[in-house]
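**Student:** I'd like to go over a predicted model; first the sequence, then the structure.
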Amino acid sequence: MTVNDICQALERYTLPLMQTQAIATEPVTAEASGNQSAKLVLAYSGGVDSECLAYGLSLFAQKNPHIPCLLVHVHHGLSANADTWIEHCISQATKYQLPIQIERVNLTKAPRKSLEAIAREARYNVFKKYLNPSDILLTAHHQDDQLETLLLALKRGQGPKGLAAMGVIQPFNQHSWIVRPLLDVSKGQIESFAASVELKHIEDESNQDEQFDRNFLRQDIIPRLKQRWPSIAVTASRSANLCAQQQQVIEQEVNNRLPAFIDDSGAGHYSAFKLLELREQSTQWQSLLLRGYIQSQGFNLPSQSQLEQVLEQVLYAADDAKVDVHCGDYSIKRFAGKAYIVPAIKLAELAKDQKLITDKLVNFVTKPQSELISGDLFELQSSELPSSELISTEAGINRLKVNVVTDGVRLRLPNVEQVSVVFGAKGSTRCQPHFRDKGRELKKIWQELAVPPWIRSQIPLVFYNDNLVAAVGLWVDKRYLAKQQTLGFVFTS
């Protein structure tokens, strides 16, 4: 391996991405990217692997001066030598004529999470800060790292997706990419190159600590495997590529089938997963489709045991059973033959959101009638809600609108009545939605509209005095409809 090989690998993998702007599944226009050139961001630890890549990136930058390049070094605070490593990285960046950013992170231990995983998560959160749409994150993972990743996936009992390990090019952080130009290069080749050019690099003493799984594999297991099978890193990489190909086919087929199982017609704009249709599928497809649904909604996948528990409960528990399976920061619940993903709620933040909605909504609805004209609009944007993602995910309220109009289904203006907005009312509260001939209890209306129990307390209810007159986004009480061409309120969410 030579520096030209590194430079050519960078050009081979990054230039086509930057030229086509093919970020994830959606192209990024010049307007969306602010007319700025996409940049390369190198995760730069100063170890031999990233040092070699930084050395090659310096040549790449000279040949492609129009492409911005940046080194980012993360100070974890775990080693007494960390400050010395910063000095090294800044010194080397100066030699390479590449800009560098130093970021310090504080690591907090978490239950059931290794220090390795916590440090890695902290690093990648830092890198995300420097990535704009179309930017590329470079890492110096190599062939032996791929073997480690594959072995760890086997240890965790992962399927084809985990066994696919790392790809040379993968989507990262929505509209950016991660590129690993050295993934086909062995650790031995990297070390030989570093020695041939007398490249200075740091040695992290924690790499010798075998309490960490990767170090245990690196120091003890992989050398023995290579002694018996010298080409095992190459053949393992081939297996990972085959798994990646198979996983890609699986994901394409899941994406083709999944829309038939998702119901977006529910009140409040939340999606649900159809269980009656899922029961008709084979056990294998039940698992794959549920996984696909969870990922499509932007949540992390549960463990295999959790997934099996979810399937068992949502598909086969008694109809009147309360199904609520916790999966980290969300739960999967069942209602009326459908499954729902419900994020964990921070009640204090949710209460603040509801008070904000209540105050602003009441202030608008109780404006003097002389100040209201047809076409007036009150709009509460999601940016005004501190934890709006909680509300928007559960009840579809990430934008609340009230229009003043003179036609259509609308709530009449209050006649000296006291206006209030509440979240959650007694099920015995009676009202008559505009689409019904007779009044019913609120709990019956919720059931009629198939609104899940955990959503009901998230929907703003408008009262005139003690009478429920409207449920935002759902109905207006028939007795309180505006008549003829008089002004009225239309609530949408």
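**Tutor:** Noted; the coordinates are in hand.
**Student:** all contacts plus neighbour counts: C-alpha atoms, from now on.
**Tutor:** Fine.
**Student:** Please, where are all the strands along the stretch 101-250 of the chain?
**Tutor:** 136-138, 169-172, 176-179 (DSSP state E, counting those that start in this stretch).
**Student:** What of the stretch 351-493 of the chain?
**Tutor:** With DSSP E, counting those that start in this stretch as the criterion, the stretch 351-493 of the chain has strands at 377-380, 400-405, 411-412, 419-423, 430-431, 440-441, 460-464, 467-471, 475-476, 488-492.
**Student:** Tell me which other helices or strands the fourth one touches.
**Tutor:** When you say that, I think you mean strand 419-423. Here strand 419-423 touches helix 347-365, strand 460-464, going by 3 or more Cα pairs under 8 Å, 6 or more residues apart in numbering; DSSP states H and E.
**Student:** Arg12: neighbour count?
**Tutor:** As a burial measure, Arg12 scores 12 neighbours (other Cα atoms under 10 Å).
**Student:** what secondary structure does it sit in?
**Tutor:** At Arg12 the chain is in helix, as set by DSSP: H, G, I helix; E, B strand; the rest coil.
**Student:** I'd like the next helix or strand past the longest helix along the chain.
**Tutor:** The residue-count maximum for a helix in the chain (DSSP state H) belongs to helix 232-257. Using DSSP states H and E, the next helix or strand after helix 232-257 towards the C-terminus is strand 262-263.
**Student:** Got another one to weigh against that:
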Amino acid sequence: MAIVIETVADVLARAGIGPGDRLLVGYSGGVDSTVLLHALAQLRGRFSFELLAHHVHHGLSPNADAWSAHCEAACRAIAVPCTVTRVALSRTGEGLEAAARAARHRAWAASEANWWVTAHHQGDQTETVLFRLLRGAGVAGAAAMAPVVCVPGQPGRLRPLLDVPRACLVEAARASGLGWVEDESNTDTRYSRNFLRQEILPHLRSRFPGMDAAFGRAASHFAEAAQMLDELAQIDLEQCGERPIARPVFLALSPSRKANLLRHLLRKMSSRMPDESMTTEVLRQVTHTHADRSLTLRLGDVVLHAYRNHLWLTPSLPSVPDAVERWSGESLLTWGEGEVCMKRVVGMGLDAALIEQGVLSVRRRWPGCAMRMRNRPLKAFKQLAQEAGVPPVERDRLPVVCLDGQPIWIARIGESQQALCPAGQAGVVFEWVRPDIYCDVID
């Protein structure tokens, strides 16, 4: 057990764990998480962190209640607070294993811990690398799991046992007299990982005894290559400009660098990577579609937009109201991914007295929508949007503020000549305020 404890301590030191940190152990009750929990319990005094345990009751086994009770009792014995969360899993979508993992992460996110600690060991790393390679992963995916992961605004991830063989964990548990539970589903080879674990990897290990350490080294090499690709993507991004991306500069990159930059941007948005065929098709359309045509291309939960000389990415756009929204003059009105704000000013914007005399509303554009801007003739909405450089994909989303049914302000376009504020009089200024991630095109 002493060797395991020092291995864990090395990773904690590398992560800078200390007073004020709250570590949450994902505790299944199995031998791996049991050894990890006890090692961390013995390191509390050395690092002065707060230790918590969390057990997720998936309800998939008839033994699930007994496992929860075991985990609670084991934590009481070493004075570690333990939370049990019951979840209901759906067998649809990406499969039961992915659903269980997502449920665990949602449960952990409800805690106030700033580090999540899991008991992935050397064999788990081997399985992950092999599984991802079988799915055609690139170098970032094949890099598999890292012992320390820090993501701004999210709890850090610690996997301090990645270099420890499972046999060492079993030996440490037995030597320390620790009890653990056995999940019978681990032998069910209908699950892909179990198939690899039970049917494939034992044969490979018998032929290549150093296989797990070799896979660990390979994962490190993949991680190093992935880091260099990220650095290259960042260099390209600085040349292209991130918000928005300059389309001509992007198109001048080689095909592999375009694909690398696109994957880099998707990772920054925490989006799932699309498959190679989808990436290839998106880049083909961006490359060969005339700049005057608007492109809206879905990449999973992210949308790539192209218009004129700009490229930009957004999350999937939320809906905007179809009906006319009556506005009673409050300072904020929710609209799509943002809010329409009304600010009281003096001598600028629109005539407050005129607005207070009529009926104020907000709606999307409609057939025949037109507005006369300052010192300009009456023009249709489409022409105003073209002149303002508003991409077609954005036009149906723009809030149009109307007075007695006539447009007096259109987001990203401007104000009506007929309702301008006289000099020195009370005025109103409208603004559509959106999260930065939706505001990538320069107005």
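**Tutor:** That came in fine, so what should we check first? Just so you know, these numbers come straight off a predicted model, no measurement behind them.
**Student:** Tell me how they score on TM after superposing.
**Tutor:** Once superposed, the chains reach a TM-score of 0.89 (TM-score structural alignment, normalised by the length of structure 2), with 432 aligned residues with a Cα RMSD of 2.6 Å.
**Student:** what are the ranges of the helices in the stretch 251-400 of structure 1?
**Tutor:** Taking DSSP state H, counting those that start in this stretch as the criterion, the stretch 251-400 of structure 1 carries its helices at 275-279, 283-296, 304-316, 347-365, 388-395.
**Student:** Determine which stretch of the ones you listed is the most buried.
**Tutor:** Among these, ranked by average contacts under mean count of other Cα atoms under 10 Å, first place goes to helix 388-395 (a mean of 22).
**Student:** So which elements touch that helix?
**Tutor:** Short answer (3+ Cα pairs under 8 Å, 6+ apart): helix 388-395 of structure 1 packs on strand 338-343, helix 347-365.
**Student:** Determine how far the last residue of stretch 351-370 of structure 2 lies from the first.
**Tutor:** Terminal residues of stretch 351-370 of structure 2 are spaced 19 Å apart (Cα to Cα, to the nearest Å).
**Student:** What residues of it count as buried?
**Tutor:** Neighbour-count burial for stretch 351-370 of structure 2, with 16 or more other Cα atoms under 10 Å as criterion, is recorded at Asp351, Ala352, Ile355, Leu360, Ser361, Val362, Arg363, Arg364, Arg365, Ala370.
**Student:** Leu183 of structure 1: which of the helices and strands packed on helix 388-395 of structure 1 is closest?
**Tutor:** Between Leu183 of structure 1 and these, the tightest spacing by Cα to Cα is seen for strand 338-343, at 36.7 Å.
**Student:** contacts for that closest one?
**Tutor:** 271-276, 294, 314, 329-334, 390, 393-394 (Cα atoms under 8 Å, 6 or more residues apart in numbering).
**Student:** Could you do stretch 96-104 of structure 1 as well?
**Tutor:** 54-55, 58, 69-77, 86, 90, 93, 126.
**Student:** if I look at Thr187 of structure 2, how far off is Glu431 of structure 2?
**Tutor:** 59 Å.
**Student:** Looking at these two, which is more packed in?
**Tutor:** The residue with more neighbours, out of Thr187 of structure 2 and Glu431, is Glu431; 17 against 13, by other Cα under 10 Å.
**Student:** Next up, the contacts around the nearest residue to the more buried one once chain neighbours are set aside.
**Tutor:** With sequence-adjacent residues excluded and distances taken as Cα to Cα, 6 or more residues apart in numbering, Glu431 of structure 2 is closest to Cys341, at 5.1 Å. Going by Cα under 8 Å, 6+ apart, Cys341 of structure 2 touches Ser331, Leu332, Leu333, Phe430, Glu431, Trp432, Val433.
**Student:** ditto for Arg410 of structure 1
**Tutor:** Neighbouring residues of Arg410 of structure 1 by Cα under 8 Å, 6+ apart: Val476, Leu481, Ala482, Gly488, Phe489, Val490, Phe491.
**Student:** Between those, which sits nearest Pro223 of structure 1?
**Tutor:** Phe491 (67.0 Å).
**Student:** Excluding covalently adjacent residues, which one is nearest to the aligned partner of the closest one in structure 2?
**Tutor:** Aligned by TM-score structural alignment, Phe491 of structure 1 pairs with Phe430 of structure 2. The shortest distance from Phe430 of structure 2 to any non-neighbouring residue, by Cα to Cα, 6+ apart, is to Met342 (4.7 Å).
**Student:** ok, now Gly414 of structure 2?
**Tutor:** Nearest to Gly414 of structure 2 is Met373, by Cα to Cα, 6+ apart, at 7.1 Å.
**Student:** same question, Ala336 of structure 1
**Tutor:** Excluding its sequence neighbours, the residue lying closest to Ala336 of structure 1 (Cα to Cα, 6+ apart) is Ala450, at 6.9 Å.
**Student:** So that neighbour versus Gly337 of structure 1, what's the distance?
**Tutor:** Separation of Ala450 of structure 1 from Gly337 of structure 1 (Cα to Cα): 10 Å.
**Student:** do the same with Val362 of structure 1
**Tutor:** Counting by Cα to Cα - Val362 of structure 1 and Gly337 of structure 1 are separated by 36 Å.
**Student:** Also Trp285 of structure 1?
**Tutor:** Counting by Cα to Cα, the gap from Trp285 of structure 1 to Gly337 of structure 1 is 18 Å.
**Student:** and if you look at Lys444 of structure 1?
**Tutor:** Taken as Cα to Cα, the span from Lys444 of structure 1 to Gly337 of structure 1 is 17 Å.
**Student:** circling back to that earlier point, give the burial count for the residue mapped onto the residue nearest to Gly414 of structure 2 from structure 1, as a bare number.
**Tutor:** Applying TM-score structural alignment, one finds that Met373 of structure 2 aligns to Pro433 in structure 1. Residue crowding around Pro433 of structure 1 was assessed by other Cα under 10 Å; the count is 24.
**Student:** List the residues that contact Pro433 of structure 1.
**Tutor:** Neighbouring residues of Pro433 of structure 1 by Cα under 8 Å, 6+ apart: Gly439, Ala470, Trp475, Val476, Asp477, Lys478.
**Student:** in structure 2, which of the residues you listed remain in contact?
**Tutor:** Retained in structure 2: Gly439, Trp475, Val476, Asp477, Lys478, out of those (criterion both residues aligned by TM-score structural alignment, their matches' Cα atoms under 8 Å).
**Student:** The fourth one touches Val469, doesn't it?
**Tutor:** Yes. Here Asp477 of structure 1 lies in contact with Val469, judged by Cα atoms under 8 Å, at a distance of 4.8 Å.
**Student:** quick one: common contacting residues for the two?
**Tutor:** By Cα under 8 Å, 6+ apart, Asp477 of structure 1 and Val469 have these common neighbours: Leu411, Cys431.
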